[in-house]
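In: Pasting the sequence and the predicted coordinates here, then a few questions.
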Amino acid sequence: MTQDTAYWRAKAASLSFDGRAYIDGAYCDAADGATFASTSPIDGRKLADVAACGAADVDRAVRAARRAFEAGVWSGLAPRERKARLLRLAALIDAHREELALLETLDMGKPIRDALAFDVPETARCYAWYAEAIDKIYDEIAPTGPDALATITREALGVVAAVVPWNYPLMMAAWKVAPALAAGNSVILKPAEQASLSAIRLAALAEEAGIPAGVFSVVPGMGAQAGQALGLHPDVDCIAFTGSTATGKRFMEYSGQSNLKRVWLECGGKSPHIVFEDCPDLDRAALAAALGIFSNQGEVCIAGSRLYVQDGIYDAFMAKVAAHAAALQPGDPLDPATAMGAMVDERQMRGVLARIEAGAAEGARLRLGGRQALGASGGYYIEPTIFDCADQGNSLVREEIFGPVLAAQRFATEDDAVRLANDSVYGLGAGLWTANLSRAHRLSRRLRAGLVWVNCYADGDITVPFGGVKQSGFGRDKSLHALDKYSDLKTTWISLTV
């Protein structure tokens, strides 16, 4: 990145914000005129008033989505045509990468260097990947006798609602919107109220790319209004959700109370990161352990928030982790040198600080951090924080904090490591470091997680599935498997005897 802080501050000062909903091919206010304030966590200043959509707005978006789906303006296009338009959308995202990255940083607080180098490129890559994939997916012919022909075809579901979180607003939306659109569905995106501005801007780019009216809508608003309305709407065929486990359970209830719509959940995590004495590179593992929890301010569902280190290397390894963490102090997110930005809002910051205080009161020993930082900025920052936790029952070990807080523990044997790692209601990610290939294979199978990393942490790309087990949810984002969530299988049996 060649731009400096002055460049990004000037660009931020010149940026305009649109807080309106996008429904049926046009930007609009909420039906009742309600709004909520979008506030930057960098300094607490107000960015824009955002439309607070309610049931009436959701119903309008659903009716437009259904009308477009039935008319075939998108669902009826040949896959190669959907591909061409989605590729145009990917190119437009790339062309507007600085603007979109800045919206992410101002609205959510992540460092501009991360938004520009990772979030926006990965978003564009996701749309391009599903665009390229969709005209290469073949249907099937079943093995029958000579008197029948049986086909198995994939058909779009209809109306898909994507309810996404605030920690990676554009990228998490792309993981759902891109495969759902590629499969031929109409999609309604409900961004998190804490970070809606980039999703609203995306709608204009989708229109410019040739996505027809009604096929893609954005309905910002509060979860209790817009999110619930989508969950209960009888003409929504599928909810794809990423967020807290508690909210995911509510969407399951909404499905049962309405039309038994499909619900695909990617929920919370409390991922274990295990380091054995035979770790092939302790320095690299220590850096991965620090980045695994402190990147994106710890606001990551797969954050390696539980660190288990074998007895013989615990003290030396934790000293290395602490040294890396100390170098990751929060700073101005508009400074390209900043590696750790602001918490998304004051409520999140206060909640994390309360969890830190509670964990210490329960007996955890504070090794590093634990305090609010940059208080004079008006923003919401927390120091990278490390605890030594002897008690597996400590709330720092049990509960998802969603902040820059690491709970570290010792273990003695391989069985101890597995027992501790699996002792959680969550099952999203897990990491392990070992030079023993047999151990790596054994533990990869024994760890109850949807994602396991060996001698790395949080690596991967769009080609592999992302999702968890237990109360981390079910269903998978990314890879070709994501298309299964947004398609129905239809069997057609044709008698050849007539």
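Out: It's in.
In: C-alpha only now, for contacts and for neighbours.
Out: Noted.
In: So the spatially most central residue of the chain: helix, strand or coil?
Out: Note on the chain: the residue nearest the mean C-alpha position is Met172, at 4.0 Å, using Cα atoms, centre = their mean. On the three-state scheme (DSSP: H, G, I helix; E, B strand; the rest coil), Met172 is labelled helix.
In: Can you tell me how far it is from Asp278?
Out: To Asp278, Met172 is 36 Å away according to Cα to Cα, to the nearest Å.
In: Can you give me every residue that contacts the nearest residue to Gly243 once chain neighbours are set aside?
Out: Once flanking residues are discounted, Gly243 sits nearest to Cys267: 5.0 Å by Cα to Cα, 6 or more residues apart in numbering. Residues in contact with Cys267 (Cα atoms under 8 Å, 6 or more residues apart in numbering) are 241-245, 248, 301, 471-473.
In: residue ranges for the strands of the stretch 1-150 of the chain, please.
Out: For the stretch 1-150 of the chain, the strands defined by DSSP state E, counting those that start in this stretch cover 21-23, 26-28, 35-39, 46-51, 140-141, 148-156.
In: if you compare those strands, which one is most tucked away?
Out: strand 21-23 (a mean of 28; mean count of other Cα atoms under 10 Å).
In: Tyr380: neighbouring residues, count only.
Out: 27 (other Cα atoms under 10 Å).
In: again but with Arg442, I slipped
Out: Around Arg442 there are 12 other residues, counting by other Cα under 10 Å.
In: Kindly report the same for Val397.
Out: When neighbours are counted by other Cα under 10 Å, Val397 comes out with 27.
In: do you know how far it is from Asp388?
Out: 10 Å.
In: anything in contact with each of the two?
Out: Ala407.
In: try this one next to it:
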Amino acid sequence: MASNGSSVLKMPEIKFTKLFINGAFIDSISGKKFETRDPRTGDVITEVAEGDKEDVDLAVKAAREAFDHGSWPRMSGFAGIPDGVINVITGYGPTAGAAITSHMDVDAVSFTGSTEVGKLVMGAAAASNLKTVSLELGGKCPLIVFNDADINMSVQIAWQGGFFNKGEMCVAGSRVYVQEGIYDEFLKKLIENVKDWVIGDPFDPQVHQGPQVDKEQFEKVLRYIEAGKREGATLLTGGKAVGEKGYYIEPTIFTDVKEDLSIAKDEIFGPVICVMKFKTIEEAIEKANNTRYGLAAGILTNDLNVANRVSRSVRAGIIWVNCFFITDLNVPCGGHKMSGFGKDSGLQAMEKYLNVKSVFTPIYNSPWL
């Protein structure tokens, strides 16, 4: 782990621990609070107000009142946008201002999170006057590496795709499929990254990987690692907690992984990847699609025909060719299957916020009237 030196950034001051409702920070109606802990040490940082149904009802009532009688819905599109989000709105194109001005739908719900919680949100929306729901949920994204790909680039993309943000990314490339011609060399080079990978305090600029977000997630990831070993996969490297305090886990690589193992099927949301071998394009496509998720996928090849064929065939909402984690505000992003539906960014993202209305007004004496 990285040592704590003078270059380590200071822990920011925690200023707000109450619920923000109707423009003010207030205690929850019940007065309940919950602890939030520093994942670096496990120590309690502070206590935060815990909202419940009554607090949600209060927030919804305030939002409804503001929408029905406040000035915001009657502002021009750009007058009602805070400065901090103007760069997001520009990604929707030149029609965004006009669309926002008159068609915002306060009953729309846009949610990012796990598939399990997404199911609950969708069920609640269906029971609540059929609210519009857009869900960006979990993933188990494949990264497909073909024989002709640049192997050094591929190794770096696979490493960053799996271990960036300690694997807590819904689009993490946690299933790495490598064509048999470069499989052995790919594994050798992949493992070499371990020695230069620094785990430690995320406030230290020299650190590559910090702790998992909390104790529950830390323990969940370790359970998956143990399940992978128990179910017969080969632990190539990693697999253990790091240090005496905090929620740190070594970058973990499994091989000899069968498609029906939990580490191959489930979104672990931690620094765990499975590296598997394939022979043909058809096999790669079949394996990539052998998942209940469909959020994103990566394809690494120098053959444009292969890239086009696989990108058309893999059932995922985002396809990266010879790259990973690339985004653009003008391009719609969203998943298929159990990864949800609806889009973020691009003009398609506007749809979930719109309540389209048709208005017919005669401007001359029509023979039909």
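Out: Ah, there it is. This is a predicted model, so every value here is computed, not measured.
In: Let's see which of the contacts of Cys267 of the first structure end up in helices.
Out: Counting by DSSP state H, the part of these found in helices is 245, 248.
In: so who does the aligned partner of Ala412 of the first structure in the second structure touch?
Out: When the second structure is aligned by TM-score structural alignment, Ala412 of the first structure is paired with Lys279. Going by Cα under 8 Å, 6+ apart, Lys279 of the second structure touches 179-180.
In: can you give me the strands for the stretch 251-369 of the second structure?
Out: For the stretch 251-369 of the second structure, the strands defined by DSSP E, counting those that start in this stretch cover 252-255, 272-278, 296-300, 318-321, 340-341.
In: Of the ones you listed, which stretch is the most buried?
Out: Greatest burial across the strands of the stretch 251-369 of the second structure, using mean count of other Cα under 10 Å, falls to strand 296-300, with a mean of 28.
In: mean deviation of that strand from the first structure?
Out: Aligned to the first structure and superposed, strand 296-300 of the second structure gives a mean residue distance of 0.6 Å (mean Cα distance after the TM-score superposition for the first structure).
In: equivalent range in the first structure for that strand?
Out: Using TM-score structural alignment, strand 296-300 of the second structure pairs with 429-433 in the first structure.
In: gap between the matching stretch and the chain center?
Out: 19 Å (Cα atoms, centre = their mean, to the nearest Å).
In: So what touches it?
Out: Counting by Cα under 8 Å, 6+ apart, residues outside stretch 429-433 of the first structure touching it are 269-276, 278-280, 285, 302, 304, 421, 440, 447, 449-457, 468.
In: Mind doing that once more with 7 Å?
Out: 271-276, 279, 302, 449-455, 457 (Cα atoms under 7 Å, 6 or more residues apart in numbering).
In: same thing with stretch 230-246 of the first structure?
Out: In this structure, residues lying in contact with stretch 230-246 of the first structure by Cα under 7 Å, 6+ apart are 58, 62, 157-165, 176, 251, 254-255, 257-259, 261-268, 471-472.
In: circling back: just the contacts of stretch 429-433 of the first structure now: which is nearest Glu99 of the first structure?
Out: Ile302 (27.1 Å; Cα to Cα).
In: Can you find the partner of Leu265 of the first structure in the second structure?
Out: Leu265 of the first structure maps onto Leu135 in the second structure, by TM-score structural alignment.
In: So that match, which state does it fall into?
Out: Assignment for Leu135 of the second structure (three-state DSSP): strand.
In: you'd agree it is up against Met338?
Out: No - contact criterion Cα atoms under 7 Å: Leu135 of the second structure and Met338 do not qualify, at 9.5 Å.
In: Which of the two has more residues huddled nearby?
Out: Leu135 (26 against 21).
In: what does Thr115 of the second structure align to in the first structure?
Out: For Thr115 of the second structure, the residue aligned by TM-score structural alignment is Thr245.
In: Against Lys270 of the first structure, how distant is its match?
Out: From Thr245 of the first structure over to Lys270 of the first structure (counting by Cα to Cα), the distance is 12 Å.
In: Quick check: chain neighbours aside, which residue is closest to Ala364 of the first structure?
Out: Cys389 (4.8 Å).
In: Report the contact partners of the equivalent of the one you found over in the second structure.
Out: Using TM-score structural alignment, the partner of Cys389 of the first structure in the second structure is Asp256. By Cα under 7 Å, 6+ apart, the residues touching Asp256 of the second structure are 233-234, 276.
In: repeat for Ala59 of the second structure
Out: Applying Cα under 7 Å, 6+ apart, the residues near Ala59 of the second structure are 21-22.
In: Quick one: residues contacting Asp148 of the second structure.
Out: Asp148 of the second structure touches 301-302, counting by Cα under 7 Å, 6+ apart.
In: can we see that at 10 Å?
Out: Going by Cα atoms under 10 Å, 6 or more residues apart in numbering, Asp148 of the second structure touches 179, 181-182, 300-303.
In: swap in Gly138 of the second structure?
Out: 112-118, 169-172, 266-269, 292-295, 335, 338-340.
In: Going through those, which ones are buried?
Out: 114-115, 118, 169-172, 266-269, 293-295, 335, 338-340 (16 or more other Cα atoms under 10 Å).
In: Tell me the residue in the first structure aligned with Gly42 of the second structure.
Out: By TM-score structural alignment, Gly42 of the second structure lines up with Gly44.
In: and the gap between that match and Ala6 of the first structure?
Out: Applying Cα to Cα to Gly44 of the first structure and Ala6 of the first structure gives a distance of 19 Å.
In: So between these two, which is more surrounded?
Out: More neighbours surround Gly44 than the other of Gly44 of the first structure and Ala6, with 15 against 11 (other Cα under 10 Å).
In: what does stretch 210-221 of the second structure rub up against?
Out: 1-2, 36-42, 164-168, 198-204, 223, 225, 227, 239-242, 246-250, 263, 267-272.
In: And for the counterpart of Asp57 of the second structure in the first structure, the neighbour number?
Out: Aligning on TM-score structural alignment places Asp57 of the second structure opposite Asp59 in the first structure. Counted with other Cα under 10 Å, residues neighbouring Asp59 of the first structure total 18.
In: quick one: Asp59 of the first structure and Ala229 touch, right?
Out: Yes - if you go by Cα atoms under 10 Å, Asp59 of the first structure and Ala229 touch, sitting 8.0 Å apart.
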